[in-house]
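Enquirer: With the sequence up front, the predicted model follows.
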Amino acid sequence: MNEREYDVVVIGAGPVGENAADRAHKAGLTVAIVEKHLVGGECSFYACSPSKALLRPIHATRASQRVQGSVGAQVDPTGVLARRDEWVNRVGTSDELDDSGQVGWLDHAGIDLVRGEAKVVGERLVEVDGTTRLRARHAVVVATGTDPAVPDLPGLRDAKPWTNREATTSRRVPDRLVVLGGGVVACELAQVYAALGSTVTVLEQADRLLGRVEEFAATAVREALDRDGVDVRLGTKAVSVSRPGVSGEVTVELDSGDTVVGDELLVAVGRRPVSDRLGLDSVGAQSNDAGYLDVDERMRVKGVEGEWLYAVGDANGLALLTHMGKYQARAAGDLIGAVATGRDPDPDKTVPFATGLGSPQVVFTDPEVSATGFTADEAEARGIHTRVVDVPMDSAAGSGLEAEGYQGQARFVVDEARGVLVGATFVGQDVAELVHAATVAIVGEVPLARLWHAVPSYPTMSEIYLRLLEEYGL
């Protein structure tokens, strides 16, 4: 067997693994990264990048239509799909995706790439495809992400449904698309395909969409999908699926006895961990009931002697968001570098404490939903004495310039005992860029009385911060 030795071995070459590898390498360590599919991972080829590449032309068209004096803007499905193809580096007219750009970055950074499927076979020992053994002198980092969850519904797997992977890379727009689920992926892609010409039906078991955001935000997205002609059915459970052939129409039977028929079925009901394929039981790694690896505050996997195994990103289940995984990876990489070189770890850089403050997130529907920190209900559940402040987005002067008849809402969730922000949500056109300022205020525990002195430029949509603070009483 071919054997190599490195200071650090990272399993998974998505953005999270790349960040962990990069930080460890910048500390002066030798690093190998193992990837069985595409360097760049799910986010680059099947999730974040392609979905936003599909959504942006739709949003830009609608934004143009909402401004007096701008006429003629239309969504061009062929152009939208071509733009997506550029973002995922599709090779010609094939279905092959090209990760050479990402591989080039690894080469430039000085990180060795090992292609194949990894398995942990001992302390600091990773085997790839049973042919190559990688020994880590200091640490092994698990950054394997997650796979789309496909529930055990009778007939579902036989029907060859789409997941986010097929939906974000499809070359064709089905006449009828049925979507199982009502989360972020379901809502974003339902809006994409409706804009591209599909008749879309969304089936969600819960009584609302987007269960992890403020209810007013979920309601706004529901109303937008209704406006777009999407048939949204809440409180609806699918009980079986049938499809005569892999290219025939698919029928979904509901618990009501009704059926919904489509040309494609998109399953968007969540994600599942894949770290169970790595053989981590052999080194004592602990997982929770959902299968995610248990980690301490420094992302070290519990149950493993010697503190050499780390799990970052989706693999630990703390926050299934690329940016939060990258944040954890940077902290873990810095910690590994410090320990390996005999330096005292800087807790300000090696403990990703913000993971527990409520992750910032954007739902890139039209309207957008951008949120950070805790919702009002989450803060209350944590025993925080809160005050909720709501203002309409059109109270900011910049919103009226952004679009005629601008629609939206903003919310602050304030910890009254400390006088600081613990949550914020913005709903409306182009609100994605508003959320970072709120994230800074939450992580920095900026007193609202001090935040009042952060003067927003006029006339921008950031003026909404002033309106929220005025509504609070400052």
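Expert: Nice, thanks for sending it over.

Enquirer: Going by C-alpha atoms from here, please, whenever you check contacts or count neighbours.
Expert: Will do.

Enquirer: Tell me where the stretch 51-200 of the chain has strands.
Expert: Per DSSP state E, counting those that start in this stretch, the stretch 51-200 of the chain carries strands over the ranges 112-115, 118-122, 125-128, 132-142, 146-148, 176-180, 199-204.

Enquirer: Any chance of those strands in CSV with mean neighbour count as columns?
Expert: Putting those into CSV (neighbours: other C-alpha atoms under 10 Å) gives the following:
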stretch, mean neighbour count
strand 112-115, 17
strand 118-122, 19
strand 125-128, 21
strand 132-142, 24
strand 146-148, 17
strand 176-180, 24
strand 199-204, 24
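
Enquirer: Distance to residue 441 added to the ones you listed, as TSV?
Expert: Shown next, in TSV, are those (distance: least, C-alpha to C-alpha, whole Å):
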stretch	distance to residue 441
strand 112-115	39
strand 118-122	41
strand 125-128	41
strand 132-142	31
strand 146-148	31
strand 176-180	36
strand 199-204	34
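
Enquirer: give the contact list for the closest residue in space to residue 308 that isn't next to it in sequence.
Expert: In this structure, residue 308 finds its nearest non-sequential neighbour in residue 139, 4.5 Å apart by C-alpha to C-alpha, 6 or more residues apart in numbering. Going by C-alpha atoms under 8 Å, 6 or more residues apart in numbering, residue 139 touches 7, 8, 9, 124, 308, 309, 310, 336.

Enquirer: ranking these by neighbours, who comes first?
Expert: The most crowded member of the contacts of residue 139, judged by other C-alpha atoms under 10 Å, is residue 9 (31 neighbours).

Enquirer: could you check the angle strand 118-122 makes with the one helix or strand that residue maps to?
Expert: If you go by DSSP states H and E, residue 9 is part of strand 2-11. Orientation of strand 2-11 against strand 118-122 (axes from the mean of the first three to the mean of the last three C-alpha atoms, to 10 degrees) gives an angle of 110 degrees.

Enquirer: One more to weigh against that first structure:
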Amino acid sequence: MGTTRPPGYVFRARTRVATGHTTHQTDAMTETETIAYDVVVLGAGPVGENVADRTRAAGLATAVVESELVGGECSYWACMPSKALLRPVIAQADARRLPGLRQAVQGPLDAAAVLARRNYFTSDWHDDGQVQWLDGIGADLYRGHGRLAGPRQVTVTGPDGDVTTLTARHAVVVATGSRAQLPGLPGLADVKPWTSREATSSQTVPGRLIVVGGGVVATEMATAWQALGSQVTVLVRGKGLLSRMEPFAGELVAESLTEAGADVRTGTSVESVTRENGTVVAVTDAGDRLEADEILFATGRAPRTDDIGLETVGLEPGSWLPVDDSLRVTGIEWLYATGDVNHRALLTHQGKYQARIAGNAIAARASGVPLLETDPWGAHAATADHHAVPQVVFTDPEAAAVGLSLAEAEQAGHRVRGVDVEFSSVAGAGLYADGYKGRARMVVDLEQEILRGVTFVGPGVGELIHSATVAVAGQVPISRLWHAVPSYPTVSEVWLRLLEAYRDQ
């Protein structure tokens, strides 16, 4: 798997010239170098890593360029730290729903211990282990700022200022991800607001926290920091939380946050933000003056494509990159875009899925194998990105969904029916927790009798969503779902209740 290297290590000590599926190695180290590879990947997050894994498995010489930490946003400022913060919160909430255990967990969470465990899961923001993994698959890592420099060319400016030019025989893959998008409020930069990065990496618990936004980052971080001891105020411009899910998802999460002590205000915009003597002062459109120690803006994402040389290949800097189903950028046969940058699904698991598709497609094209372009379920088509994207929001209760909501299905022109059940009708839910509160909905296509979407809201439902993903992605007919018998008494028995409700309507 390679040797451990200190943070900041620059892996540029070799020139590798690709010849077919082999490489010839010579020593070289100059201020300017040109090195040839089969594939060059911009970005060493989980998406870029998975592209490299697939291309290396196919025998293609692969270089990976990273300007920050190998492992990317997910490992250090998103998925891993946020879930490490949330897991004790959810475990405590579940425990308090069980007599006999409730009495043992009445005290507050040990915030220092929770933050220490979060630090462990980020490797204290060191990427030695991730570098070892890249070494283990035989990919070459270049630390520095990578930019396209024309067709099949990438320049890397290293920490020492040296510039290396990498050329790609077959493909360049953009996997640079996205960044938090801040609103254009005057003076906001001087306030030094939190984004998702600060919210997942803070080493202290703010006494008061304002959260601006109502999406996944906003609701998860409000859940975590309220439980860790902050007094949280959530300001949502729209009508409710989690607006891209079924309406009841946001309603149940807002109810739970309020019960936990958070102040959730919908239909509220922030007009101005200042920091006065260390205190954040936010003024709303209603004229309310709110004070806090920190303010988190979770108001959207922007592609990290503003300074990667898109203009050198005729593309607009800072833009999302449109792709076909093999993740190839529209109109450029050698350029691919995987993960957030193509704006198809801003989720780590979908980005990794796309990476596998792109890696397979690059390998097939490099070897001259024709792609099954007309096969929507072939090895080289990211079909699930269109209609079967799963997502879990790790709040209390959890909200999990795949496919289309009822409103989205109707807007798409499908003749559908929404089928709802309360988890109170499921024996396994009652055993899971006293007073288990939650709801499930499946969106049934009445013409094809398949599922267009499924949503679960309730404690622990994140572990249910893959069954729904299989049903939606596989277009399993309702008549066959009857024969997928859920074990008794589990929460999964909600599937039987949903099918019965559909039959009886």
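Expert: Alright, I've got the coordinates. Values in this document were obtained by computation on a predicted structure and should not be read as measured data.

Enquirer: Just the closest of the contacts of residue 139 of the first structure to residue 61 of the first structure, please.
Expert: Of all the contacts of residue 139 of the first structure, residue 310 has the smallest distance to residue 61 of the first structure: 44.0 Å, by C-alpha to C-alpha.

Enquirer: related to what we said a few turns ago, give the aligned range of the strand holding residue 9 of the first structure in the second structure.
Expert: The aligned range for strand 2-11 of the first structure in the second structure is 33-42, by TM-score structural alignment.

Enquirer: So what touches the matching stretch?
Expert: 15-18, 48, 51-52, 55, 60-66, 146, 154, 163-176.

Enquirer: What are the boundaries of the strands in the stretch 251-400 of the first structure?
Expert: Going by DSSP E, counting those that start in this stretch, the stretch 251-400 of the first structure shows strands at 259-262, 264-267, 271-273, 309-311, 361-363, 368-373, 386-392.

Enquirer: Same list (the ones you listed) but as a markdown table, adding distance to residue 452 of the first structure.
Expert: A markdown table is the format used below for these (distance: least, C-alpha to C-alpha, whole Å):
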| stretch | distance to residue 452 of the first structure |
| --- | --- |
| strand 259-262 | 52 |
| strand 264-267 | 45 |
| strand 271-273 | 40 |
| strand 309-311 | 39 |
| strand 361-363 | 24 |
| strand 368-373 | 19 |
| strand 386-392 | 15 |
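
Enquirer: which stretch among those strands comes nearest residue 291 of the first structure?
Expert: For residue 291 of the first structure, the closest of the strands of the stretch 251-400 of the first structure is strand 271-273, at 6.2 Å, according to C-alpha to C-alpha.

Enquirer: mean distance, the closest one to its aligned residues in the second structure?
Expert: By mean C-alpha distance after the TM-score superposition for the first structure, the fitted strand 271-273 of the first structure averages 0.6 Å away from its aligned residues in the second structure.

Enquirer: distance between that strand and the chain's centre?
Expert: 12 Å (C-alpha atoms, centre = their mean, to the nearest Å).

Enquirer: so that strand corresponds to what in the second structure?
Expert: Under TM-score structural alignment, the alignment places strand 271-273 of the first structure onto residues 301-303 of the second structure.

Enquirer: can you list contacts of that stretch?
Expert: Stretch 301-303 of the second structure is contacted by residues 176, 177, 178, 179, 180, 181, 318, 319, 320, 340, 341 when judged by C-alpha under 8 Å, 6+ apart.

Enquirer: In the first structure, which residue is most central in space?
Expert: Note on the first structure: the residue nearest the mean C-alpha position is residue 321, at 3.6 Å, using C-alpha atoms, centre = their mean.

Enquirer: That one -> the second structure?
Expert: So residue 321 of the first structure corresponds to residue 347, using TM-score structural alignment.

Enquirer: So its match versus residue 471 of the second structure, what's the distance?
Expert: Distance of residue 347 of the second structure to residue 471 of the second structure, given as C-alpha to C-alpha, to the nearest Å: 20 Å.

Enquirer: Now do the same for residue 376 of the first structure: its match in the second structure.
Expert: Using TM-score structural alignment, the partner of residue 376 of the first structure in the second structure is residue 406.

Enquirer: again but with residue 292 of the first structure, I slipped
Expert: Under the alignment (TM-score structural alignment), residue 292 of the first structure maps onto residue 320.

Enquirer: pretty sure its match contacts residue 345?
Expert: No. Using C-alpha atoms under 8 Å, residue 320 of the second structure is not in contact with residue 345; the gap is 11.7 Å.

Enquirer: one step back: what's the closest of the strands of the stretch 51-200 of the first structure to residue 159 of the first structure?
Expert: Of the strands of the stretch 51-200 of the first structure, nearest to residue 159 of the first structure by C-alpha to C-alpha is strand 176-180, at 12.6 Å.

Enquirer: Report the mean deviation for that closest one after fitting onto the second structure.
Expert: Averaged out, strand 176-180 of the first structure is 0.8 Å away (mean C-alpha distance after the TM-score superposition for the first structure).

Enquirer: Check which helices and strands that strand sits against.
Expert: helix 184-196, strand 199-204, strand 259-262, strand 264-267 (3 or more C-alpha pairs under 8 Å, 6 or more residues apart in numbering; DSSP states H and E).

Enquirer: mind checking how far it is from the chain centre?
Expert: 21 Å.

Enquirer: now that strand and helix 184-196, what's the angle there?
Expert: Here strand 176-180 of the first structure runs at an angle of 170 degrees relative to helix 184-196 (the same axes, to 10 degrees).

Enquirer: What residues in the second structure pair up with strand 176-180 of the first structure?
Expert: Taken onto the second structure by TM-score structural alignment, strand 176-180 of the first structure occupies residues 208-212 there.

Enquirer: How about residues contacting that stretch?
Expert: Under the criterion C-alpha under 8 Å, 6+ apart, residues 218, 222, 230-236, 270, 291-299 lie in contact with stretch 208-212 of the second structure.

Enquirer: on that earlier part again, between the contacts of residue 139 of the first structure, which sits nearest residue 70 of the first structure?
Expert: Nearest to residue 70 of the first structure among those, with distances taken as C-alpha to C-alpha, is residue 310, at 52.4 Å.

Enquirer: Relative to residue 303 of the first structure, how far out is that closest one?
Expert: Counting by C-alpha to C-alpha, the gap from residue 310 of the first structure to residue 303 of the first structure is 11 Å.
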